[in-house]
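*Asks:* After the sequence you'll find the predicted model.
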Amino acid sequence: MVDNEPVIPDRSPTAGPLLSVPGAVPAPEGSPDSGVAWHHGDPFAEQRAAERAAVVIDRSHRTVLALEGPERLSWLHTISSQHVADLADGAGAENLSLDLNGRIEDHFVLADLDGTTWIDTENARGAALAGFLRKMVFWAKVEVKDDDALAVLSVLGPEAPSILAAVDAPVPDGAYSALPLPGGGFVRRMPWPTAHSFDLLVPRDDLRRWWDALTAAGARAAGSWAFEALRVGALRPRLGVDTDERTIPHEVHWIGAPDERGAVHLDKGCYRGQETVARVHNLGKPPRHLVLLHLDGSADTLPETGEQVTAGGRAVGRIGTVVHHYELGPIALALVKRSVPADTELAAGPAAASIDADSIPADDRVQAGRAAVDRLRGR
């Protein structure tokens, strides 16, 4: 264990199909992970196992939608930020829906398999995303289904491939690639939060059967705490936690094609919010960027999501996910003004904080639009 080990409150299971698993402790009240296990008795050991062996994590609180119809991909291509028009069978991507000003409304992961495009997203935005998609169908040959027929389990760790093989599940090769599972659903390889990460989208009625099979094969039961700690350590943002109503994709590292692990393709046709994306990419810089903060664990309390990051009493950012990591101690993701140097002494709510310098994105590229302006001005 590490210094500043958090106190684990005693909570009895209250909801969720897998909260009846012996040892499951539900997420705290008000958590975005309400309805699934927060941990199974030892969150730090669960994190270690996710990086050194294999764990299975219940993420069945995510909303899963299905798009059917021959025009599903070409239609989705026109209303979202990622290039998906010619997505091959068994391929996937991360994707965004932006508002007219280029601010992020929705983030989702998708996979196209056997004539259906499967989308999974945060439960808090599931109904809103389904409603938006339905409003945008118009005359396209697409049907949006939100019957939540599939549920998400995540298997993480270097031993994950052997665990999958032991339960007769195929092992996809490339990031976001998907293969069908026996009995329905599919397995998808993810590039995060660890180097060996897989999502199993299984029939909701078979959720407990899959959980029991994976744990019997050697995967350790782990909770959302472990997933969040590793996600924060990997500097991967979470919609609605690490983003706010002003966040644009450049601020949270969501720019890039699927092979770049991004959610916004810079060489595709029109979509809502594209003007802001293009303007920032070609002419400007994002006002903020997502960084990793190391928090002073000796503070009586840690900050909460949404609290200010301050420098010398002046607000310079916003706190996102706060979590105890088994190696790094208390850490957080934060949107901080790009002008704040890495060595600035910060306060994150009630705790002193410092920026992990390695988390600051390097952006010394020559912007095409800015270079053209400079040439016109004779610079």
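*Replies:* Received it, and whenever you're ready, just let me know what you need. Predicted, not measured: the structure shown is a model, and the values here were computed from it.
*Asks:* From now on I want contacts and neighbour counts done on CA atoms only, so please keep to that.
*Replies:* OK.
*Asks:* any idea how far the most centrally placed residue in the chain lies from L266?
*Replies:* Nearest to the geometric centre of the chain sits R238, at 4.6 Å (Cα atoms, centre = their mean). Separation of R238 from L266 (Cα to Cα, to the nearest Å): 21 Å.
*Asks:* Also V309?
*Replies:* 31 Å.
*Asks:* got it, and P303?
*Replies:* 35 Å.
*Asks:* Which one's more surrounded, those two?
*Replies:* Using other Cα atoms under 10 Å, the more surrounded residue of P303 and L266 is P303, with 22 against 16.
*Asks:* And for that one, nearest residue in space, chain neighbours not counted?
*Replies:* G349 (4.8 Å; Cα to Cα, 6 or more residues apart in numbering).
*Asks:* and the one you found, what is it in contact with?
*Replies:* Listed by Cα atoms under 8 Å, 6 or more residues apart in numbering, the contact set of G349 reads 302-304, 307-310.
*Asks:* so which helix or strand takes in E275?
*Replies:* For E275, the host element (DSSP states H and E) is helix 274-282.
*Asks:* Just the residues contacting the helix or strand just after that helix, thanks.
*Replies:* Next helix or strand after helix 274-282 toward the C-terminus (DSSP H and E): strand 288-295. For strand 288-295, the surrounding residues in contact (Cα under 8 Å, 6+ apart) are 232-233, 235, 250-253, 302, 317, 328-338, 348, 351-356, 359-361.
*Asks:* Which of the residues you listed fall within strands?
*Replies:* Judged by DSSP state E, the subset of the contacts of strand 288-295 located in strands is 317, 329-337, 348, 351-355.
*Asks:* what kind of secondary structure is L207 in?
*Replies:* helix (DSSP: H, G, I helix; E, B strand; the rest coil).
*Asks:* structure B:
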Amino acid sequence: MMDSPFAGLPAAVVDETGLQHLGSPLAEQRSLAAGRAVVPLGDRTVLAVPGEDRLSWLDSLTSQALAALPPGVSTELLVLDPQGHVEHAASVIDDGQTTWLIVDRADAEGLLSWLRKMRFRLRVDPRDAGDEFAVIGGTAAGLAAVDPAVPAGLPLVWIDPWPDVAPGGHGYAAVDPHPGTERDWAEAIVTREEEQRIADAASRGDLALAGLVAADALRIAAWRPRWSADVDERALPHELDWLRTAVHLSKGCYRGQETVAKVHNLGHPPRRLVALQLDGSSSVLPAHGATVRVGDDAVGAVTSAALHFEEGPIALAIVRRSTPIDATLLVDTDDGPIAATQEVVVPPDAGATANIPRITRLSRRASAQ
């Protein structure tokens, strides 16, 4: 990763993934959610796929229908292995000349290597554009203070489709309203010069910034899956409710499609994503991979955890499908187990959800009022 231009800001905590926070993660969350701040997404990077065959080629390789993707329309894709497990993920926007992929930095090298191997004789030339461009996240209002790159005359702003069910997709979460509807989120691809301008404006107090800790808390509260946090070698898109935005169930063949169709139409995913409301009496958050138990029985693991400015301590976890939906869970930490109440994201009978009643979701804050 390049040296961060945000490292010299007052109270900035920066590591190899980027700007973590500026001393007040909860206040940063509030500002970010309200559109009063933006967040440098140093843990993301950009891949560019130019070439006349780019959209039909990506359509043939991935879970998303991309062959007729109009310029400026935001979507996302998954690359699956032959057994349907998630290998790579990317946010997608096309400007009429190039398809731009925003990816988790840890996934970029592997995805780019695989794409290059799959070119054959087609007119495509995928490349790493991370030296040229950075990614800035925030609400639509927040990003109004940012100048996105316009290499082909179209601003490169990806608008997160979550949690709307995209054409050809399917949503498993049976809640109304879905917590993700409260999250207005977009990501702008900016030049490195614009990234430096943002850092300079922040140093003068002309632009408010938030860190990755704040952005991730808002993501977790929206039940939004992410490759770097929630995907392991066994992950199926069904388990994370990712059919909602990243999988087109009736498009042409692609690697892993048979498993996607079988699990959705004939079976059930072996695991399911749950949201956890953690006991707030302890100040300790569980680590990634922390064991989730029912009594003494290990049933899963935490994938993401955060302290939310309204919800308090929250987490996402993957548990066995058979885990009772009314069970009180325990999450292991270095200071001992923490009690957790689960909210069903993917129901145990996912794949046959037509008769599942809608569930009105109340946040911890609303429940206490």
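*Replies:* Now that the structure is in, tell me what you want to look at. This one's a predicted model, so the numbers in the text were calculated from it and none came from an experiment.
*Asks:* one step back: are any of the ones in strands among the contacts of strand 288-295 of structure 1 buried, and which?
*Replies:* 317, 329-337, 348, 351-355 (16 or more other Cα atoms under 10 Å).
*Asks:* Grab the nearest non-local neighbour of the equivalent of T247 of structure 1 over in structure 2.
*Replies:* In structure 2, the residue equivalent to T247 of structure 1 is A235, according to TM-score structural alignment. Spatial nearest neighbour of A235 of structure 2, excluding adjacent residues (Cα to Cα, 6+ apart): H85 at 5.3 Å.
*Asks:* Residue in structure 1 paired with that neighbour?
*Replies:* Looks like H85 of structure 2 aligns to R103 there (TM-score structural alignment).
*Asks:* Same check on L58 of structure 2?
*Replies:* By TM-score structural alignment, L58 of structure 2 lines up with L76.
*Asks:* Give me the neighbour count for its match.
*Replies:* 23.
*Asks:* Also I360 of structure 1?
*Replies:* Neighbours of I360 of structure 1 (other Cα under 10 Å): 15.
*Asks:* Same check on P287 of structure 1?
*Replies:* 15.
*Asks:* Quick check: the aligned residue for it in structure 2?
*Replies:* Checking TM-score structural alignment: P287 of structure 1 goes with P270.
*Asks:* same deal with S20 of structure 1?
*Replies:* Using TM-score structural alignment, S20 of structure 1 pairs with G8 in structure 2.
*Asks:* now that match: how far from D200 of structure 2?
*Replies:* 10 Å.
*Asks:* Equivalent analysis for Q64 of structure 2, please.
*Replies:* Taking Cα to Cα, one finds Q64 of structure 2 at 38 Å from D200 of structure 2.
*Asks:* again, but for L266 of structure 2
*Replies:* 55 Å.
*Asks:* the more surrounded of those two?
*Replies:* Neighbour totals were compared for L266 of structure 2 and D200, and D200 leads with 16 against 9 (other Cα under 10 Å).
*Asks:* which SS class is that one?
*Replies:* Applying three-state DSSP: D200 of structure 2 is helix.
*Asks:* The longest helix seen in structure 1 maps to which residues in structure 2?
*Replies:* Once structure 1 is assigned using DSSP state H, the helix that runs over the most residues is helix 123-135. Alignment of helix 123-135 of structure 1 against structure 2: residues 105-117, by TM-score structural alignment.
*Asks:* Nearest spatial neighbour of K251 of structure 2, chain-adjacent residues omitted?
*Replies:* The nearest residue in space to K251 of structure 2 (Cα to Cα, 6+ apart) is A65, at 6.1 Å.
*Asks:* pretty sure the one you found contacts D59?
*Replies:* Yes: A65 of structure 2 is within contact range of D59, at 5.4 Å (criterion: Cα atoms under 8 Å).
*Asks:* Compare these two and say which one has the larger neighbour count.
*Replies:* The neighbour comparison of A65 of structure 2 against D59 (other Cα under 10 Å) goes to A65, with 25 against 20.
*Asks:* got the contact list for that one?
*Replies:* 59, 247-248, 251.
*Asks:* State the distance from it to A246 of structure 2.
*Replies:* A65 of structure 2 is 9 Å from A246 of structure 2, by Cα to Cα.
*Asks:* next one: A222 of structure 2
*Replies:* Distance from A222 of structure 2 to A246 of structure 2, by Cα to Cα: 16 Å.
*Asks:* Who has more neighbours out of these two?
*Replies:* Using other Cα under 10 Å, the more surrounded residue of A222 of structure 2 and A246 is A246, with 29 against 18.
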